[in-house]
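In: sharing a model that was predicted from the sequence below.
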Amino acid sequence: MVPPPSQSPISEATREFGRRVVERRTELGLTQEKAAELIGVHWTYLGQVERGRRNVTLLNILKIAAGLDIDAGRLVRELPVVSVE
């Protein structure tokens, strides 16, 4: 079943970024709440990032990477290109 448009990721890039964040958080054995605390964001924000529903700023990419003890490059490397129309 396809989620309603309001629940769909913003783009394939945000979907993949979110998947990478979830993967790393899971590797560390962290709940969303604990990861959000380490990152310094609210857990609802992190949930939106993980679902691809947030267009994350560079500052927040760096905060997420630091909180999850991962190089920011690994989170963004080779993300799908977003077409500009």
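Out: Perfect, thanks for sending it. Numbers count the residues shown, from 1 in each chain.
In: alpha carbons only for contacts and neighbour counts from here, please
Out: OK.
In: now for the helix ranked longest in the chain, which elements pack on it?
Out: Ranked by number of residues, the top helix in the chain under DSSP state H is helix 12-27. In terms of contacts (3 or more Cα pairs under 8 Å, 6 or more residues apart in numbering; DSSP states H and E), helix 12-27 is packed against helix 43-50, helix 72-76.
In: next, the buried residues of the last one.
Out: This means helix 72-76. Across helix 72-76, burial judged by 16 or more other Cα atoms under 10 Å covers 72, 75.
In: what lies in contact with it?
Out: 17, 20-21, 61-62, 64-66 (Cα atoms under 8 Å, 6 or more residues apart in numbering).
In: coming back round to it: any idea which of the helices and strands packed on helix 12-27 gets closest to residue 13?
Out: Taking Cα to Cα, helix 72-76 is the member of these nearest to residue 13, at 8.7 Å.
In: ok, second structure coming up, stack it against the first:
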Amino acid sequence: MGRNIKIKVARAELDITQKKLAEKVGISRQTMNAIEQGDYNPTIKLCLGICKVLGKSLDELFGEE
């Protein structure tokens, strides 16, 4: 599993910190960092929560290139 730059870019577009995004989806900032670094594989429910907050689809944030 590689780094998820798409989440970082989507956060930057909305000017949302890792901490703020983590709070909105109910996880720790450390877990959000691990997701972005590719060290943690989130559940589909968590993926959908991240997509909802960032206004993106599953394919946009988690789909393969």
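Out: Looks like it arrived, so ask away. Keep in mind it's a predicted model, so treat the numbers as computed, not measured.
In: quick one on the thing from earlier: looking at the helices and strands packed on helix 12-27 of structure 1, which is closest to residue 34 of structure 1?
Out: Smallest distance to residue 34 of structure 1 across the helices and strands packed on helix 12-27 of structure 1 (Cα to Cα): 8.2 Å, for helix 43-50.
In: in the closest one, what counts as buried?
Out: Within helix 43-50 of structure 1, the residues scored as buried using 16+ other Cα under 10 Å are 43, 46-50.
In: what does stretch 60-68 of structure 1 give?
Out: Quick answer for stretch 60-68 of structure 1 (16+ other Cα under 10 Å): 61-65, 67-68.
In: state the span of structure 2 onto which it is aligned.
Out: Counting by TM-score structural alignment, stretch 60-68 of structure 1 falls onto residues 46-54 of structure 2.
In: ok, average deviation of the matching stretch from structure 1?
Out: In the superposition with structure 1, the average deviation recorded for stretch 46-54 of structure 2 is 1.0 Å (mean Cα distance after the TM-score superposition for structure 1).
In: now residue 38 of structure 1, nearest residue through space, not along the chain?
Out: residue 67 (5.1 Å; Cα to Cα, 6 or more residues apart in numbering).
In: next, count neighbours for residue 58 of structure 1.
Out: Residue 58 of structure 1 is flanked by 10 other residues according to other Cα atoms under 10 Å.
In: do you know how far it is from residue 65 of structure 1?
Out: For residue 58 of structure 1, the distance to residue 65 of structure 1 equals 11 Å [Cα to Cα, to the nearest Å].
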